[in-house]
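A.B. asks: give the three-dimensional model of this entry:
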Amino acid sequence: MNALWVLQLFLLLTFLLIRCNSVLGEVQIKCIERERRVLLKIKDELTDDYGHLSSWGNEDDKRECCKWRGIRCAKQSGHVNLINLQVTNCSDINYAPLRGKINHSLIQLKHLKVLDLKCNDFSDQLDISEFIGFLTASLSYLDLSLSHFGGSFPSQIGNLSTLKYLDLSCNNFLNVGDIESFSRLSSLEHLDLSGNNLSAATDSLYVVNKLPSLKTLILSSCGLEDVHLLSSLSYFNSSSSSFSSSLENLNLHANHFSASVIYKWLFKIGKNLMHLNLSANPLQGSIPDEFGDVMFSLEHLDLDFSELRDGIPKSMGNLCELHTLRMDYNNLSGKFEDFIANMSGCTQTSLQVLSLVGNQLSGTFSDNINIFSSLKELYVAHNCLNGTLFKTSSAPISILNILDLSKNSLEGSLPNLSLSFPSLTKLYLVGNQFTGNPTNSFSHLFNLEALIIGNNSFKGTLTEACLSKLSRLKQLYLSSNSHQLYLRISSYWIPPFQLDWLHLESCNLGPKFPNWFKTQRNFSFFDISNNEISDTIPTWFWNLSPKVTFLDLSHNQFSGKLPDLSTLLAGCRKIDVGFNNLEGLLPLLPSNLTYLNLSKNRFSGSLQNICKIVALKFLDLSDNMLSGEIPNCQMKCQGLSILNLANNNLSGKIPSSIGTLSKLELLDLRDNSLSGELPSSLERCKLLELIDLGNNKFSGEIPYWIGESLSHLNFLILRSNEFYGEIPLQMCQLSKIKILDLSINNISGIIPECFINFSSMHQKGNLTTAHRISYFSFSHPSGSSFGNLYYDGQVLVLTEGRKYEYGRSRELLRIIDLSGNKLTGNIPSQLTNLSALVALNLSRNSLNGTIPPKIGMLKELLSLDLSRNHLSGNIPSSMADFTFLNRLDLSYNYFSGKIPSSTQLQSFNASQFIGNTLLCGLPLPQKCPGDKSLDQSQPTNNGGAGTVQEDEDEFEKWFYIGMGIGFAVGFWVICSALVLKRSWRHAYFLLMINIKDRVYVTIALQAERLRRRFQS
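C.D. replies: A predicted model of the protein is given here:
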C-alpha cells in the first residue's frame, strides 16, 4: 500500500515539474521589444488589402509578437528566428498577396534563421541586391520565389554562408550573367533558380559543381544550352573534385539541351541521382544504350516532351531502384510489347508508375504487362494500340490502381476486369472502339472510384444493379457512345456512392429528369447534355451542391425559368443551358463565371444581369428575345474571348468601351437592330478573328483601321447595313481573310485590285487543320487531361437566296460577296488569281466592262453571280473549264455572242442567262448565226411556201416509215445471230456488263466528289 502511495506521489510531482517547466518556458518566450518594433516597421511598408497581418500590433498583448501570424521565436532567448509571410497560395483563384517593400530594419533581426516571402508582390523592391545585402549571416532558409522581385541578380547572396535552403525562382531579375558568388555557399543543400534567364551565365553549371553539400538543384526554364554543360565538363577534365557524391535531385525541365551533350554530362555527375527531370528538352534521338548501367540509382525519371524517338535500350531494365518512369508526348515508336520486354529486368519488382501518353506505340495491349508485380499506375493513352484487350487468363496484377488506355484504337468487348486488376480504382478507356455491353466488365471492381469509358461504341442498358456494388465511385463518364448506351435507373434508387464528376452526354436519360441525382451532394462537374429530357428543372436540383464548377444541361428540351444562380452556384465557372426552351429574364449569375452559354432559348429583357460577372471568357446569348442596349458594364470582362449576341432584339450603339476587350477573338452581333457607326476603340481588339455585324442598321463609312489594326481577321461580315463610301484600300492588308461579305449596303466606287493580297484565298481550306478558338481548358481531377473545349463559331452565309450556317466547316469557305451595292468600274482581272475562291457574288451593282478572260482559273468555284450589272462582251471561253460550279447567274447584263460549250454551262437553266438579248446558244432558245438550221433552204416567195411544206411533210412520212422498217430488220438480224451463235451471245452480254460497270463507277466517283465538296 505504501509503495502504491509513493508511486502516486512520484507521478504527481513529475507532472507538476513538467507543467512548471512548460509555464516557465511560455513565460520565457516573450517577444523582445526592439524586435517587435522592427516587425511593425516591416508591416508599415506593406499593403495588406485582406488583413493577413491583422494580428500584428495588437495592443492587448504588446510583447506577444511571437504569437503573431507567421512569426516564431527561440524558446530560450525569445529572439525572432522565423518570418513566414506566405499568406496565400499562388495558384489560388482568390490570390491575394501582400504588396510593397521589405523595410531595411530587417537587418536588426540578428537571430533570424528562416525567411519565407513566397507568393507576394514586391515589385516595388527595385533593387533586390540591397535587400539581400542587409540579411543576417545566420540565415539558413530563404524563399523569395514568385514574389515579383526585380533589379539585378543578387551577387551578395554569397555572404549568407550558413544557407541550406535557397529558392529565388520565378522573379523578374535582370542581368543574370554572373552567379560566381553562389560558390561560397558551402552549406547549401537546396537551390532553386527556376524561371530566371541564366543564358548569359555560361558558367552557371560550373559554379554549382563547386557546392559540396548540394542535394537538390532545380534549374527549370532557365534558358540553358549545351554551352553551359561544356563549361562544366571542362571543369571535370581539369579538376578531380566534383559534387556527384551529394547531388540526389536534379530538375532541368524546359531548357535547350541536346542529347549529344546532356548524357555525357549526366554520366559524370549523376551516379547517385535519385530524381532526374529532363522533360521539355529537345533531346531528339534515342536514349543511349548504357543509360541504365550508369544511372543505376534513379528512382524517378521524367522525360516528357523531349522529342525522343524509337524505343528504349534494354539497359533500362537494369534500373533496380526505378519506381516512376514518365515519357509522355515523345515520338516513341515500335510495338508496345517490345517496349515492355526491354523494361524487363530488375525493374519488374521496383516499377510503380509507367506513363507513355502521347506516343506512337502500336501493337496490342500486351499480356506480359503482369511481369511488373509492383505496378500501381499505367498510362498508355493517345497511342496507336489496336486489337482487343488482354486475355483474362493472364495472371492478374493485384496491386494496379490506375489504368489509362484512352484515345487508342482498341476494339471488341471488354473482359471481366476484376480478374486481371482486382484492385483497380481508376479506369480510363475514353475514345476507343469498344463494343458490347460493358456491365460485366466493371460491376465487380469494388474499389473503383473513376469509371471513364465514354466516346466508344458500347451499347446496351445499364441499370442500378450494374452500379450498386461500386460504393466508392466518385467519377462516372459514359458520354457519347453513339446514342446506343442507355442508362435506366429507378426513380426510387438510392446509390451507395457520392459522385463529384458526372458526364452522361447522349446517354438517353429522358424524357424525365433523373430523380436519383437528388441523393448526390458532392457534384463539381455535371454534364447531362443531349439526353432528350423534356421536363422542367426541379427546384431541388439547384440546392444539390455548392461545389459545382462545371454545369452543362444543353441540347435538351428543358422549360421554365432559371432561379438566382449567383448564390446557388457561387463557385461555378461554366454554365451551359443552350438549346433548350427556357424563358424569362436573365437570372443573377456567379461573379467568377468564365463560360456562359444561354443561346437558343427564349430569354427576354435586358442584359443588365451580366454586369456583375467579371471573369468571363466566353459569352453566348444568341438566338433569344433579349432587348435594350449593350451595357457598358459588360466590358469589365477584360478576359472575354467570345461575345455572341446574335439574333436578338438589341438596339442602340456598340459601346466605345468594347475596346477594353483586348483578348476578344469573336464578335457576333448579327440580326439585331443595332445602329450608329463602328466605335474606333474596336481597333484595339487586335486578336479579333471573326466579326459578324450583318442584318443591323450600322452606318457610316467602313473604317480604314479594320485593315490596318485587325490583321488576324478571318471572317468579316457587314452585310445588310447602311454603310456607304468606298472600300478602303487598307482592307487589302487582311491577308488572312477567308470570308469578306459587304453585301446589301450603299458602298460605291470600284473594287480594289489589291484584293489579290488576300493570301488565304490562294489556299484551299482544310477541316483537319481548322483553327478553333479555345475558350476553356479542363482536366480530370485525377490528372488525366480531357483537353480543351473549343468554340467553332457560326458563320451565316446567304447563297441561292437561302441562309446557311457553317460551324467548323467555315474553314473550307473562301467567299467574296459585294452584291447589292453601288460599285462601278471593271471586275479586276486580279480576282482570277484567288485560286481557292469558292463563291464570288458581285450582283446588283453597276459594274461594266467584260468578264476577265482568265476567270476559268478559279477552279474551286462553286457559285458565281454577276447578275444585274452593265457587263458586256462575250462570255469567256475559259468558263468552260469550271468543274464544280453548281450555281451561276449572269442574267440582266449586256452579254453577246455564243455561250461556250461545256458540260457545266449547258446544265444550267436558261433563266441564269435571261436579260442578255444578244446572247445565244444552249441553254437559251436563241440559236447563234451559223448554227445548222432547215430554215436556210426556205424560198423567199410566198407562192412556193405551200409546195415546200408539202415536200417536207412527204419527206417526214417516208423518213419515219423507213426508220421503222430498218429498226425491225436490224433488231431481228442481231437477235437471231445472238440466239443461234453462243459465242456471239456471251461476247455481247460481256460487253454490256463492262459498259454498265464503267458508267456506274464514273457516276459514283463524280457523285462522291460532289458530295465531299458540298458537305457542311
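
A.B. asks: could you use CA atoms for every contact and neighbour count after this?
C.D. replies: Noted.

A.B. asks: mind listing the strands for the stretch 201-350 of the chain?
C.D. replies: 216-218, 249-251, 275-277, 300-302, 309-310, 324-326, 331-332 (DSSP state E, counting those that start in this stretch).

A.B. asks: in which helix or strand does the residue nearest the centre of the chain reside?
C.D. replies: Closest residue to the average C-alpha location of the chain: Asn788 at 3.4 Å, with C-alpha atoms, centre = their mean. Using DSSP states H and E, Asn788 maps to strand 785-791.

A.B. asks: other residues contacting that strand?
C.D. replies: By C-alpha atoms under 8 Å, 6 or more residues apart in numbering, the list of residues contacting strand 785-791 from outside reads Arg772, Ile773, Ser774, Tyr775, Phe776, Ser777, Phe778, Ser779, His780.

A.B. asks: apart from its chain neighbours, what residue comes closest to the first one?
C.D. replies: Nearest residue to Arg772, sequence neighbours excluded (C-alpha to C-alpha, 6 or more residues apart in numbering): Asp792, at 5.5 Å.

A.B. asks: do you know how far that neighbour is from Leu666?
C.D. replies: Counting by C-alpha to C-alpha, to the nearest Å, the gap from Asp792 to Leu666 is 10 Å.

A.B. asks: what do you get for Phe513?
C.D. replies: Where Leu666 is concerned, Phe513 sits at a distance of 34 Å (C-alpha to C-alpha).

A.B. asks: to compare against the first, here's another:
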Amino acid sequence: PYKRSKLRGRINPSLLELKYLSSLDLSNNNFSSIQIPKFFGLLESLTYLNLSRARFQGAIPHNLGNLSNLQYLDLGGNDLKSKSLQWVALKLPSLLELHLTDCGLEDDPSSISVNSSKSLVVLDLSWNSLSSVPRWILSLHGLVSIDLGFNSLKGPIPYYFGNFSFLEVLDLSGNHLNSSVPNSLYSLKHLRYLDLSINEIEQDISEILQSLSSCCLGSLESLNMKDNQLSGHLTDQLGQFKNLAYLSLAQNKISGPIPLSIGELSSLKLFDVSENQLSGTFPPSLGQLSNLETLRFGHNLLEGVVLETHFSNLTRLTTLKASQNMLRFESNSSWIPPFQCQTIELGQWHLGPKFPHWLKFQKNLSILDISNAGISDSVPTWFLNLSPQFKYVNLSYNQLAGGISYLNVRDSVDLSSNRFTGPLPRVFPTLQFLILSNNLFSGSLFELVCHSSSRERMEVLFIDKNLLTGEIPDCWNQLERLTFLNLGNNNLTGKIPPSLGRTGLDWLNLRNNSMFGELPSTLQNLTNLSILDLSENHFSGNIPTWIGDKLSTLMILSLRSNNFDGQIPHKICDLQYLQNLDLSRNNILGAIPKCFSNLSAMAHRSYDNNYSYDWGGTTTLIYLSALLVLKGREDEYSSILGLVTSMDLSANSLTGEIPKEIGILVELRSLNLSGNLLTGNIPNEIGNMELMESLDLSMNQLNGEIPPSLSNLNFLNHFNVSYNNLTGQIPTSTQLQSFENFSYMGNYLCGPPLTKNCSTKGLPTDVANNGSSSEGSKVNWLYVSIVLGFIMGFWGVVAPLFFIRSWRHAYYRKLDNVGRKLYVYWAT
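C.D. replies: Just a heads-up that it's a prediction; the model follows:
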C-alpha cells in the first residue's frame, strides 16, 4: 500500500498559483528520471522545501537560489551528482538547514568567491563520495551542526573544525580518518555530540577523555568512537561527564577494568564497550544507573560473580548484551528482575545448572541468547508456551534434554549441541533459521519439510548429527528461499529427491548417511551452489558433467567415499571458484585431467570468499563448515575455510603420469594423489607450489628421483612418497630431512633422513655394488632360512607320529582327553 501511494510523473507548474505557499514536502515519492523543476525557484514564499528520497536526478537548478525566504532545504536521497554546491549554501540568505545526504556528491574543485552566509547552522553532507572536506564550508562560521559521516575522507582529522566556535554537533563517522584527535577540537566549548566511529584513529582513550574534560565536561551528551584503534585504560575521569547520555567505545583495543566511577554517570542511557580487551569484574556501581536503557559489554575478558544487586536499579534496561565473558550469575530462584528487557544475550556466562527461572518474568523479551551457559535441565513448559514474541532464541551448547513439541519463535532458533530427543518439533509459520545440529532427534523429515507452514520462509535448515531415519521426502518445491541445508551425519537412506534441485540452495550437505543411486539431474538447477558435500554415502554412476557446466559458483566439492566410477569429467576444470576438490575413495579411472591448471581459485589468491552468514539479524554469524582431509587427518574447518585450498584424488584407480600442469596451482595447500596407479616421474613443477603444506604421493608406481625443486616447499609439514619405485638421493632442504623414515619407505632412496648412504652416483651403496642390493640378498637368505626351518620343524614332529605307532596312539588319546574336558567345561 505504501508503494502504491507514492506520487510519480510530471509535477504541474500550477503550483505557482499558490502564491502564499510557505511549506512544500514532496519527500518519499517516485519522480524517477526527472530533474527538480526549475519553476520551484519562483515559489518566493517558501520557507520549507523537502524533496528528499523522491528519486529526482540531474543537477540542482540554480534558480533555487532565488528563494530568499527559504530556511530549510532537504534534497537528500536523490541522484544529483552536482559539480558545485557552494552556491546552494551561500546564495540563500535565510537558509538555516541544508540536508544533502546520499546525493552521490563528489569532490568540489571550485574555490570560494562569494561572501559567506551567516545564517546556515545545520549542514548534512553524509553518505556521499567526498574524499576531502569541501573548502567552502570554512566560510560558514555560524555552523552549529556538521555531518560528514560515511564519505571517503582520508588522513588526519582537519584541524580547522576547531574554528567553528558555535559547533555543538560533529559527525565524521564511517570514513578513513587516522592519526589522533587534533587538539583544536578540544576548543569547542559547546560540543554536545561527537561521533568519530568507524575510522582508523589510534590514540589512548585516557588522553581523549582527559582533553575532552578540559573543554566540554558539562556539555558533552554523546561520545561515539566505536570501531577505531583506541587503546589504553578507562580512568575514573569518566565519571566526571555528568551529562553524558550515550557512550560507545566498542570494537577497539581498550584494556583494564571498567572504572567504578561509571556509576556516577547518572544521565547515562547507553553504555557500549563490547569487543574490547576489558578485564576484571563487572562493577556493582553499574547497578546504580537508573536511566540506563542499553548495556553492552560482550566479547571481553571480564570474570567473577555477578549478583542480583548488580541490576538493582536498572529499572529502564531494555537491552543487555554481555555474551562471551567469563562471568557467573548467582541469583535466588525467586528473583524477579527490576527490568523488562527486549534483548538479553548472556552466551558463555554460567547460569546453570537449572534453567533460569527469572526469564519467566520478562514479558517483552524478543531476543534471547543463553548459549554455552552450563544449563543441565529440561526446557520448562512456561518457556515453550510463551506467546510468539520471540524473534531469536539461542540455547545451543548446553546439556538440555527431553523433547520439544513446538517452537514458538518467529525468526531464528538455535538448539544445537544439546541432548534433545524425540521427533522434530513443529515450528512457527514465519521461521527462517532453524539449527538443530548435534542432538538426538529421531524419526522422519516428512512432517517438518512437507507439512510445515514455515516452508515458504525457511532460509537455513541444519539438522546434522542427529538420528534421523528414512528417506528424504520429495516435497522441497515450496522451500524456494532455502539457502543452506545440512542433513549430514544421520541415518538417511534412499536417493536424493529431484525436488531438492528446485530450491535456491547455496550450500548442500548430505555427508555420512546411507544414501545411494545416481545424482538427479535437477541438481544442476542449483546454480548458486557454493558448497556441495555428498561424501561418505553409496552414490554411484559417473560424476555428472553438469557439475562443471552448471554449478559454476562451486567453491567446495566433496564426493569422497562413494561408488562413483568412470573418468573425471573435464568440465570440472571450468569451476573457476573451486578451492577444495575431494574425489577420494571412489572407483574413478583414467588420467588426471591436464586442464586442472584452469582451476584459477587454486592458482590465484582470492580474499573475497566468504563462508559466513548473518544470523537472524543479531550480531552472531553462522560460519559454514566443511570436513576436509588434510595432512593425513580429517578435520572440520569453518571460520578459516576461505583460507584453505586442497585437492584429494586418493584411493582411486587413476593411471598415467601426474600432469606437469598441476604445478600452476600455486595456491594449493594440500595435494593427495596416494593409492592410485600413477606412473612416471614426479613433475619438477610441483616445486613451484611453494605454499604447499601437505603432499602425499604414496602407494603409486612412480619412478625416477625426487625432483630437487621440492626443496622449495618450505611450508611442508606432511609429506609421503612411500611405496613407489623412486630412486636416488633425497634432495637436501630443511623440510624434506625433517620427516620420519616411513615417508620414504618402500623405495630405493638414500641420504638423510634415511640411514642408507648414497654412492657417488647418487644410488644407495648396496644397489651400487655390482648392480644388486645386499639387502635384497639378505631378504633371499631370509626366505631360504624360513623354508628350511619349516621343513625341519614339520618333519621333526610329524615324522615320529607317522612312523612310530605307540607315539601316534598316545597323541590321539591325549587329544581325546582334552576334548572331553573342554566339553564338560562349556556344558556347565
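
A.B. asks: hang on, the earlier thing: show me what the next helix or strand after the strand holding Asn788 of structure 1 is packed against.
C.D. replies: Counting by DSSP H and E, the next helix or strand C-terminal to strand 785-791 of structure 1 is strand 795-799. Applying 3 or more C-alpha pairs under 8 Å, 6 or more residues apart in numbering; DSSP states H and E, we find strand 795-799 of structure 1 packed against strand 802-806.

A.B. asks: swap in 10 Å and give it another go.
C.D. replies: Judged by 3 or more C-alpha pairs under 10 Å, 6 or more residues apart in numbering; DSSP states H and E, strand 795-799 of structure 1 is in contact with strand 690-692, strand 715-717, strand 739-741, strand 802-806, strand 815-817.

A.B. asks: list the buried ones in whichever helix or strand comes after the second one?
C.D. replies: Following the chain from strand 715-717 of structure 1 toward its C-terminal end, the next helix or strand by DSSP H and E is strand 722-726. Judged by neighbour count (16 or more other C-alpha atoms under 10 Å), strand 722-726 of structure 1 contains these buried residues: Glu722, Phe723, Tyr724, Glu726.

A.B. asks: of those residues, closest to Gln638 of structure 1?
C.D. replies: Using C-alpha to C-alpha, Phe723 comes nearest to Gln638 of structure 1 of the buried residues of strand 722-726 of structure 1, at 28.8 Å.

A.B. asks: my guess is that closest one contacts Lys697, does it?
C.D. replies: Yes: assessed by C-alpha atoms under 10 Å, Phe723 of structure 1 is found in contact with Lys697 at 8.6 Å.

A.B. asks: who touches both of the two?
C.D. replies: Gly676, Glu677, Asn745 (C-alpha atoms under 10 Å, 6 or more residues apart in numbering).

A.B. asks: got a markdown table for the residues you listed, with neighbour count too?
C.D. replies: Formatted as a markdown table, those follow (neighbours: other C-alpha atoms under 10 Å):
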| residue | neighbour count |
| --- | --- |
| Gly676 | 16 |
| Glu677 | 17 |
| Asn745 | 22 |
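
A.B. asks: for structure 2, which segments count as helices?
C.D. replies: 86-90, 205-216, 381-384, 446-450, 546-550, 765-768, 774-803, 805-827 (DSSP state H).

A.B. asks: now, the shared contacts of Phe723 and Lys697 of structure 1 that are in strands?
C.D. replies: Secondary structure assignment by DSSP state E places Gly676 of these in strands.

A.B. asks: okay, the shared contacts of Phe723 and Lys697 of structure 1 in TSV with distance to Ser524 of structure 1 next?
C.D. replies: Formatted as TSV, those follow (distance: C-alpha to C-alpha, whole Å):
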residue	distance to Ser524 of structure 1
Gly676	44
Glu677	44
Asn745	49
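
A.B. asks: Tyr379 of structure 1 pairs with which position in structure 2?
C.D. replies: In structure 2, the residue paired with Tyr379 of structure 1 is Ser248, using TM-score structural alignment.

A.B. asks: hmm, Glu221 and its match touching each other?
C.D. replies: No: using C-alpha under 10 Å, Ser248 of structure 2 is not in contact with Glu221; the gap is 11.7 Å.

A.B. asks: circling back to that earlier point, higher neighbour count, Phe513 and Leu666 of structure 1?
C.D. replies: Per other C-alpha atoms under 10 Å, whichever of Phe513 of structure 1 and Leu666 has more neighbours is Leu666, with 24 against 20.

A.B. asks: from Phe715 of structure 2, how far out is the counterpart of the more buried one in structure 2?
C.D. replies: Mapped onto structure 2 by TM-score structural alignment, Leu666 of structure 1 lines up with Trp507. Computed as C-alpha to C-alpha, the Trp507 of structure 2 to Phe715 of structure 2 distance reads 31 Å.

A.B. asks: now do Asn364 of structure 2
C.D. replies: From Asn364 of structure 2 over to Phe715 of structure 2 (counting by C-alpha to C-alpha), the distance is 55 Å.

A.B. asks: now do Ser94 of structure 2
C.D. replies: Going from Ser94 of structure 2 to Phe715 of structure 2 by C-alpha to C-alpha gives 69 Å.

A.B. asks: neighbour count for these two, which is higher?
C.D. replies: Ser94 (18 against 14).

A.B. asks: the closest residue in space to Asp108 of structure 2 that isn't next to it in sequence: how many residues sit nearby?
C.D. replies: Excluding the flanking residues, the one nearest Asp108 of structure 2 by C-alpha to C-alpha, 6+ apart is Ser84, at 5.6 Å. Using other C-alpha under 10 Å, Ser84 of structure 2 is surrounded by 17 other residues.
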